[in-house]
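Peer 1: only geometry, no sequence info:
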């Protein structure tokens, strides 16, 4: 194993045999000379580590150096506090360190540049028995001369090889007790580590020797006091004032003095306190780790408990569903047998009925809108009261959603939002891109008042962006671009500068309902609706088709009412229909606006959200010739196409300079922060990321999410518009209404809210027919699944109520047509007449419960399309036959045995047995 990569790992413990091997290598005379000859001696310890690895001791050079340093520290501490050893035991390696540090060899210096020359260099790896292995076995250390010892002269017999691993106690009065980390039993194989980076280096200078063998005590580069022999340049063997110098010849001049490093940390705390502090911090870290581990285990236990609760709830819902289905069957049998009284409810049924009655008394989980007009506030003007009391169905639902928002961990029973058109599928892509370094540049102009139309760099980038993606015939001009905080602000500003109060704006319905408040609250401008119908008529080729004839009729009706229409709004791709208008249709609409001198506001905010490859979007800006360019204004924003509705950036392009200047004055109230403009400019400039990463991934996710919702709608037998753009599906829920009124549609919308799922009803979009809803599919899969499950529960309850109402009406009609016994005897042919009447009533019921009002029970086959799948040709007998056929063809009885049902619902089972016995009679 190679440990050279762990440069800063210094905390490993050393065993006694490892320390002995380290001391044998380090105490060699040649190693000591090389260590004293240079200030940076890390390479020496690296070679010592390599030799140790040859012996099977895996240590790094840093670890070897730190171990020697700790041992020298301990030796110095004991030596400074104990001048004379007395009886007892002290540190076990004290004698070895004493012998090595007090007998260090002298060194000689070269006169060329002041470089230090060691007598011998560590060149090879020692063997197991000695230090004279051939260098070819150790290529990392070079090639010494044949027969030379690798670490200089061979050690004297019994000098280093007799290192004893024992402790000799010293006088407790002279030597303070070492910390417990340094006291361990002999042969334990463990030794605690000291503190890192103590910086115990002493300052000292080389002194001139007086006589051979005499030298001042100096400080070694390792930071410890030891003897250093002075060196001179005399030519003879015993020059005056000479020390034991190098006798290589007279060419060597006087040697420069070696400057030693000053010891740092002379006033620092003792080693004991440092070790205590280190151990305390280590203990705190361990306690923190244990606390985090306990927290993780607790969270896992809570998650497991939530999963168990969800499983229990699912099982309870399945049991309730089976109970409802059996209740349907019993009610049907009782309705078909008028002589039988309705069976008593079980305990669960009675509890459910009581809860429904209490809910009706309270007005439901959410308060219904009151018919009484709200009181005016004396603190507001009439317009202020109008703004305060203005509330649409969309705002009501959005407020309820924010008050009880679904959260998988904190609020799993909260409201699932399938009503707000917001893309939640690409947060991972946007967060990764918006947190890159180029997004966080803040220049002084970004923190100052900008041009209210938008910073020039952003307007230029938007012009290039629209030129590329709208496929304009010529580059767009940045001076014709306006930037404000969202498309809602654009609608408000355009209504203010293009219309007078009480003027009208022509708009086809259904449309995005928030536009009503956008143009009304600021400017008191009203919308003139051009109603589109789901039923095709005349030259229509598809439901809700917009034509010039319908626009002409809407404009004529507005003139008859005395409304001055100044503007027309077109949404392409359409919200909520998902319609994409062809270039031919858009040119016809713009020609209509030109004939009547109407401004045309074209909202293209979903232009990049077309997920079907077979569909193609054509922007108005791509036309070679716009019919009236001075009255045509194109809107776009990043809220939809870039899934960034929170950044609030909307743009307008118009060739009319007067309109841009007027909007620039209004933009003072709707400005975008400079930092946000910087981010959006960089986002739109990154064309490679948009084309290769974002758009491809976004379209694929849109398509997959929409496919899931459409499959659910197909299983529920709910019609919908199949359109290739947007975040929504326009679905037909009319068959679940008790009667086709907007009051019933609002009641169904509230029932969805009571079951914690938010949709947008057709009334909020001014749809001409009740029963249409917009379903948003741009959300995470688990939220879509939970939302559709809650929606299905509401529809099942609605189906049950509608079915019971139909059976009740059928029973009443049978009672009216049933002849008396006397009439039966006098006129036997009346039975034929009764069958024909029953047949006609069955046909009426089948029409009522047909494709628009059919009961859908796709989860259970027992009553699947009971009243619409088979014609009722024989009156009540035929209906009973259909029920029996459904029972035989279904596996419901296999999954719900009589024994199981008798155990779960004993009272209902008794009633069922009585009904069976009576039917046999």
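Peer 2: Structure received. Everything numeric in this text was worked out from a predicted model, so none of it was measured. Residues are numbered from 1 along each chain as shown.
Peer 1: okay, CA-based contacts and neighbour counts for the rest of this
Peer 2: Will do.
Peer 1: can you give me the neighbour number for residue 762?
Peer 2: Per other C-alpha atoms under 10 Å, the neighbour tally for residue 762 reads 28.
Peer 1: wait, it touches residue 771, no?
Peer 2: Yes. Applying C-alpha atoms under 8 Å as the test, residue 762 and residue 771 come out as touching, 6.7 Å apart.
Peer 1: the longest helix along the chain: what's the following helix or strand?
Peer 2: Across the chain, the longest stretch assigned as helix under DSSP state H is helix 271-336. Counting by DSSP states H and E, the next helix or strand C-terminal to helix 271-336 is helix 347-362.
Peer 1: so which bits of that following helix are buried?
Peer 2: Across helix 347-362, burial judged by 16 or more other C-alpha atoms under 10 Å covers residue 349.
Peer 1: with stretch 700-716 instead?
Peer 2: Here stretch 700-716 shows 701, 702, 703, 705, 706, 709, 710, 712, 713, 716 as buried, counting by 16+ other C-alpha under 10 Å.
Peer 1: got another one to weigh against that:
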């Protein structure tokens, strides 16, 4: 039997299918007759042609190829569970059940129409004794691509003997180069000789694609790729191909077995094809993701370019009018406000402080890991403020208009005492051991002196042992090392808030340990007797909340005296906290770095080490350092005492990364030994100066009617400035913080310490008297500006309400409302364990000194240099053309002359 098959036209990709069209297609395709015919026929293109014809009768113009490709796509999505509609799933499941029923309900393939009848007749011809020795030959007419759309080709059935020589010649003519790969069976045994190409027989290969990639050798039937069968005939564009099949009369079992084997192979091919399609879709998804990332980076670069242009323009404008503004500086040390005739960008300084946009905003680096980029982008408010101060420090001679730092907790009152003591000859001794590697826990002579020092000044009931002491380069390193040794990544530590904000970075950057806050409030609740009071009940509630969130709490951090509150815990309170930790098997890390900075004559500090017995000594670890009490923040020496020998040994392994230089260790040991200098000179004088500075600042705050916590320890005052907030939000608190910085005085806002109530600020008083006075004056100036802007906002709002008759709530800028707003108020996003600043555009203030990239006082740069840089930026962007400034109503048009001149110079 010869079966001649001809390819139809190539695969066509149709337009997108609508949902009603897909439903109609699935309804027809999933019917039992269609599924039965698809399961049992060798060539199913005519089935999809009839489906397309049925769709055309319903007004859906689709071809058979388009129907087949859509069904394949739907089958793939059904397998991947990505179908868009539940109705699709129902129809696909219906088709699957109908296909299974068709496969199991018949051993012989059931073709529709005349094809089915002829094949059934072929199977029944075995019973005709007169035709027993004859060979059945089936030929398929050559069909062009145009004919294919009309339906299946007609079958011609011829009975009679076939000349073996003629048949061999024909076979040689049409078989192609791989004829030897044909699996031919012995016709005398009643088996069939089958020649069939998988690319001709499988429905997916009928589309012209590469198919499922299954080798014909794996098929149960004897098959091979016939290559280019037959001759090419017909009109241009038609592709003719022939397929031959020889069947020796045999029983029903042989034909059924061959067809069942072919169907099994076809299923394998389909599964392989679906796997390849799935892989292709995954590759496309990854490529699309890469394209989106590239587009996002491009958009980000464009935004940054625009910000740089605005920064350069602002600097040029301020430099252009710098001479006149500088001469107008008042004795109040407040930046002057230019007259309206000088205003290019409308004045909104009194309403919204200037945003600190910089040229070098941290970005994700392609050279760093995810953890490295996390460190790069870590920008807390305390660090940002310190960077601004460090770039523009106040100096009476070289930079009198620099920033006064009342935000960083440093003791600057005792430099004369330290300079005199550190210059003595006994501090200049150099031993060879100081220049060599040492015990990473610290030199033995230093740890011995630390043990004696803590035993005396902490009033320990028994001498502390040197082997329980570890020395590292600062308490920040100690926090990091303790978090790494006591916690696993993603574990959590309880800490009462507000607290010193840098601890978040100390425990998180290296160790990926998070802080779970125990919120304290200024309002009294429950058994509280003072604001921001910590109780065991609050610890218990926070621990329960952490467990509900799925956090694994491993430790508790306590600061005593507390930073920023200045609170000191009594022995009874501390004992209750330690018992709570023991009950829940929590480590307790107690930071007592301000223990010798208690200046109140009525308050008494009690160290944890002074307790007669610790509830859980193996989980109690006490920290201290020389940064605060010895006014040596730059020496970087911190110590921890723990009776847990395993912890000490683990910290010893990290000491190589946090070691203290040998010369520094020697000098610290000398200071600890010199009790005459400590008790007779340094500590008493330090407390006296702390007390005087504290009295000065508290009196000034009382004059300004600013509430504050009156505590007798530490370097700071926790003050409530919430009455200067236009609304009780952290975004408004950040605006107030930036207003202080604009007046060149640095404070620390409450959100830097994770305070839950907006408006609280930490003010440092441990600076020289003249700097403290100047800082207070600048604070007053900033508060007056904030108060004036609040009054202007109230008047403007009242005026609008009276004029319109409706109460509108709008953001007040100043009396001169700007039309083209270039920046908007900055906002803050806070998380339970850290504070992140989300910078949004804010209104540019018309002020003589605009703070950009952490620097003010930029008039030192020449105007020509700034214009040259701006010209380069303008040439690479048309941003200025698109964002030409507009004047407020009633303004003199000549105010745009400066901008016009700059733009013309840039074009030259």
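Peer 2: Okay, I see it. Values in this document were obtained by computation on a predicted structure and should not be read as measured data.
Peer 1: on that earlier part again, just curious, which of the buried residues of stretch 700-716 of the first structure is nearest to residue 331 of the first structure?
Peer 2: residue 716 (23.1 Å; C-alpha to C-alpha).
Peer 1: kindly state which residue of the first structure is aligned to residue 674 of the second structure.
Peer 2: Alignment note (TM-score structural alignment): residue 674 of the second structure maps to residue 686 of the first structure.
Peer 1: check contacts around its match.
Peer 2: Applying C-alpha atoms under 8 Å, 6 or more residues apart in numbering to residue 686 of the first structure gives no contacts.
Peer 1: equivalent range in the second structure for stretch 725-745 of the first structure?
Peer 2: Counting by TM-score structural alignment, stretch 725-745 of the first structure corresponds to 713-733 in the second structure.
Peer 1: chain center to that stretch, what's the gap?
Peer 2: 30 Å (C-alpha atoms, centre = their mean, to the nearest Å).
Peer 1: list the buried ones in that stretch?
Peer 2: 713-722, 724-726, 730-733.
Peer 1: in strands, which of these fall?
Peer 2: 716, 717, 718, 719, 720 (DSSP state E).
Peer 1: which residue packs closest to the third one, ignoring adjacent ones?
Peer 2: Right, the one you point to is residue 718 of the second structure. residue 762 (4.8 Å; C-alpha to C-alpha, 6 or more residues apart in numbering).
Peer 1: again, but for the last one
Peer 2: Excluding its sequence neighbours, the residue lying closest to residue 720 of the second structure (C-alpha to C-alpha, 6+ apart) is residue 760, at 4.5 Å.
Peer 1: check contacts around the counterpart of that neighbour in the first structure.
Peer 2: Matched to the first structure by TM-score structural alignment, residue 760 of the second structure sits across from residue 772. Taking C-alpha under 8 Å, 6+ apart, we find residue 772 of the first structure in contact with 730, 731, 732, 733, 734, 761, 762.
Peer 1: could those residues be laid out in a markdown table, adding distance to residue 398 of the first structure?
Peer 2: As requested, the contacts of residue 772 of the first structure are exported to a markdown table (distance: C-alpha to C-alpha, whole Å):
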| residue | distance to residue 398 of the first structure |
| --- | --- |
| 730 | 19 |
| 731 | 20 |
| 732 | 22 |
| 733 | 21 |
| 734 | 23 |
| 761 | 13 |
| 762 | 16 |
